[in-house]
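> A predicted structure for the sequence below; I have some questions about it.
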Amino acid sequence: MPVSPPPVRVGREDWLVRRFLRHPVRIVPLGFLVAILLGTGVLMLPPATAEHRYTPFVTALFTATSAISVTGMSVVDTSTYWTPVGLVMITVLTQLGGLGILTGATLVILVVARQLGLRNRLLVQAETAEFGIGDVRRLLLRIGLTLLVCEAVITVILALRFTLTYDYPFGRAVWYAVFHAVQGVNNGGFSLYPDSLVGFDRDAWVTVPLALGTVVGGLGFPALFEAVRSWRRPGRWTVNTKLTIWGSAVLLAVGFAVLLSAEWSNPRTLGPLGWAEKVLAAFTQDAFIRTGGFNTVDVTRLDEESYLLLIALMFIGGGSASTAGGIKVATFFLLAFVIWAQLRGEQDVTVGHRRVAPASQRQALTVALLSVALVVAGTVTVILMTTGITYDKVLFEVTSAFSTTGLSVGVAGSLPAAGQVALIVLMYVGRVGTLTLGSAIALNTRTRLYRYPEEQPIVG
């Protein structure tokens, strides 16, 4: 009579690991946190700073979080504070943040092992928001190739421009080109110039490639790939692609028109420029507003009307599963369709002859309202820690941190350590929060076997 093997006893550690991996989206925040802590450790070392002394912990943590969350906000002058060691670390963290910690790890697995297990596919699915598990391998390769090609093209253009027009030595031209290309495509926003790209506001060969790279990186890979694959039949795009592509086009057009008209006569920004240069500066700044972090216009000298525009565009952000932050374009326009359907008295919310599931509507509403609450809470917290800084500038800085845009009006550098920690938390939550929250809501679905009687409370 065969003897059955003794039962395998699962230790508590194994049980916790299996429970943790049951919802792979939980790995995303942890992966970013580990990268932030490693980057902080490197940036604290004396060789990373120009003065060759230990960087204060909060400064290093702020910079590492800003880099891995592809924000680009800084409390020190990036062009003078860090040595090449520190700048290379910032570049690596930005690239990792753009690809996504889990996406990059899985690309390494593909190269080394040539095999991708189901668990790793689920992990990358949580980061890239790709719903077809069978397509994850191909998706990862296309993401990596797209990023590298975009960065390579921009690097070549910038290197040639820096060498031929500005007489940079070849090595310096290539380094500056690589650094800014990585920051542009990944929506980072760190710059090797103290005034970001304001000094190049008249140079289309520098600003336009970076602006286009920012737009590509901020669209989101699922929407971008589908739009390229079916560009002749936009009517067959999915709802997510339609909302992202057309919504981004609308936001770019509106932002450009409002910014150009509001700043046309402002002597501190666009006023001294010729009409063609005004159009160029307004277009590139508009492209950088929502996620890029670069600025071709001094944002500290904008009119008050422009601040409201920038805050709104930063809060919306870019496309889902992109290098951008914010509540995402699809979320914003989905809520707009919900409002439109409600005003018309329609029971269903439709986008392009497709009915949007109620679960998606609730998910969009939850993400938007919680994001508003975080921005408000962050603004109040920072205001309580500062004196002499106006409310609109604090709101601008907090929104920029949460949306991982990185534009700054100089508030971050003047904050005490506690205020900078508040911005660090906002950058971290802004990078992984909406992704984690949206995926967690989608995974945490359950069906009750009963329903309560319906009642309609008074609204309004």
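That came through fine. Predicted model, so just to flag it, every value in this text is computed and none were measured. Numbers count the residues shown, from 1 in each chain.

> use CA for all of it now, contacts and neighbours both
OK.

> could you pull out the strands in the stretch 151-300 of the chain for me?
Taking DSSP state E, counting those that start in this stretch as the criterion, the stretch 151-300 of the chain contains no strands.

> the helices in it, which residues?
Listed in chain order, the helices of the stretch 151-300 of the chain (DSSP state H, counting those that start in this stretch) span 170-185, 204-219, 221-229, 239-263, 275-289.

> out of those helices, which gets nearest to residue 438?
For the helices of the stretch 151-300 of the chain, proximity to residue 438 was assessed by CA to CA; helix 239-263 is nearest, at 14.0 Å.

> tell me which residues in the closest one are buried?
By neighbour count on 16 or more other CA atoms under 10 Å, the buried set for helix 239-263 is 239-245, 247-248, 251-252, 255-256, 258-260, 262-263.

> and here is the other one:
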Amino acid sequence: MLSYVANPVGHLSSAKIIALSFALVIFVGSLLLNLPISQVATSDATYFDHLFIAVSAVCVTGLWVESIYDTYNIFGQIIMMILIQIGGLGLMTFISVIYFKIGHNVRMSAQVAVTGALNSNSLDNISNWLGKIFKYTFIIEGIGALLFATFFIPELGFAKGTFISIFMAVSAFCNAGFDPLSNMSMIGYQTVPIINWTIISLIVLGGIGFSVWFDVTNQVKQFDWSRPRIAIKTAIRKLRPHTKLALGMTVLIICLGTILFLAFEWQNEGTIGDMTVGNKIMTAVFQTVTMRTAGFASIDYTLAHPVSILIFIVTMFIGGSPGGTAGGLKTTTFALVIMMAIAEVKQKENVNFVKHTIPAQLLRQAFVIFLLYIALLIIGSGLILTFDPQVDYLYILFESISAFATVGVTANLTPTLTLASQVVIMSLMFIGRIGPMTMFISLLPDKKDKTSDIQYTTTNILIG
């Protein structure tokens, strides 16, 4: 018989637990950032500014209304780094790991909340699963920090260089996009290979999804190095369909986005026109990867062609893969919606992928999430357009999807918006981080209405 830890929120649904856990961390974080010991002497930030930053950090977005560089000292930046790490993995994940490590069992509702926060659909051996997540997370962040240190320590000195390296590694892996270096993100380092490729690698590893990690590492452990060609085919065949779809979509989006960025920006002197061919390609890859929810910028988006901004919007909308630190609609959700549309056009009954049929319920959920993202994006951008009608709608849409997909890139717009628009941006970040479906479910009563799901006689309605 399982013994459960006393849980004051045990009667709440997993959706409510997820929403409340993020809200709690945001509130505590805003109070800590508001303390004088967290700020530099010249800071003139208000509590609202700290609240906005706390939302952005916990929701691993990267947008700000007051400069991180000009507002927070080392202590404040450490608080931010902790908020980013908690936001990337989820508060319930940290609590569960602590409980498991001290020998307690966690309530089933809390376990469901953890798997929901990390987009996992399994409760099997969750303690081991969580332990592996923490282990791989800190190993990857540690390697990233060491790579950053090879540049920042000689550049900034041991103490500052070490701190910057750790902060950057956490921020990149959690797809947060914050950096304490300047107010211009990575523009000053746009041609430094070790910085760019390390950030790219951390973003991809953080956004690919924890379940994909474990599936790939399991195949690597079983790899037969005596017959590499056959072993590669075997490993690919044994990968789960989810892993194949997530990896396939990731490669497709990065390659396609890089090619389109190069095509439209090749001669644009405001972005990459004056760079060498190698730096152009590196910047194109960096920008495509960061648009998948990371938020680091190595170009000025106000100088990019409008069609490039539109491509960025689509890339941000799709986002990263489920079960990781990335946001957005998610690559697999987008793929399922496209596959469902193709199957419908071809008048096929089933949607198949790698000799597996996708359940109709899963397709329906993917389509509902797709519609929710579009609806909330239209509502959010429409509200900002109402409060700031003087701003070009393309940049409002860019800023809105950047917040909603927890990306964090900006066309230098967020700090200039009205207070009402900034509240909308905060709301979009929060809903985007916990997920629109989770947000709506958390607002519903916990008790199900058994009389609402009644089947009547069928009828036909004209469509198209």
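Sure, I can see it. Predicted model, so just to flag it, every value in this text is computed and none were measured.

> what's the TM-score for these two chains?
Comparing the two superposed chains by TM-score structural alignment, normalised by the length of the first structure, the resulting TM-score equals 0.90, with 442 aligned residues with a CA RMSD of 2.4 Å.

> what residues are up against residue 208 of the first structure?
When contacts are counted by CA atoms under 8 Å, 6 or more residues apart in numbering, residue 208 of the first structure is found next to residue 284.

> just give me the match in the second structure for it.
In the second structure, the position corresponding to residue 208 of the first structure is occupied by residue 197, as judged by TM-score structural alignment.

> kindly report the same for residue 390 of the first structure.
Residue pairing (TM-score structural alignment): residue 390 of the first structure is matched to residue 392 of the second structure.

> against residue 156 of the second structure, how distant is that match?
According to CA to CA, to the nearest Å, residue 392 of the second structure stands 39 Å off from residue 156 of the second structure.

> more neighbours: which of those two?
Shown here are residue 392 of the second structure and residue 156; by other CA atoms under 10 Å, residue 156 has more neighbours (13 against 10).

> need the residue closest to the centroid of the first structure.
residue 324 (2.4 Å; CA atoms, centre = their mean).

> to residue 71 of the first structure, which of the helices of the stretch 151-300 of the first structure lies closest?
helix 170-185 (9.4 Å).

> give me the contacts around the closest one.
Contacts of helix 170-185 of the first structure with the rest of the structure, by CA under 8 Å, 6+ apart, involve 70, 91, 94-95, 147, 150-152, 154-156, 158-160, 162-163, 188-192, 210-211, 213-217, 292, 294.

> and for stretch 211-228 of the first structure?
Contacts with stretch 211-228 of the first structure, where a contact means CA under 8 Å, 6+ apart, come from 128-130, 143, 147, 150-151, 154, 181, 184-187, 234, 237, 240-241, 244-245, 248, 284, 287-288, 291-292, 318-324.

> just tell me the aligned range of stretch 408-424 of the first structure in the second structure.
The aligned range for stretch 408-424 of the first structure is 410-426, by TM-score structural alignment.

> okay, buried residues for the matching stretch please.
410, 412, 413, 414, 417, 421, 422, 424, 425, 426.

> residue 124 of the first structure -> the second structure?
Aligned by TM-score structural alignment, residue 124 of the first structure pairs with residue 114 of the second structure.

> what's the match for residue 363 of the first structure in the second structure?
Using TM-score structural alignment, the partner of residue 363 of the first structure in the second structure is residue 365.

> its match sits in which helix or strand?
Under the assignment given by DSSP states H and E, the secondary-structure element containing residue 365 of the second structure is helix 360-387.

> for that helix, packing partners?
Where contact means 3 or more CA pairs under 8 Å, 6 or more residues apart in numbering; DSSP states H and E, helix 360-387 of the second structure is packed against helix 331-345, helix 393-404, helix 419-434, helix 436-443.
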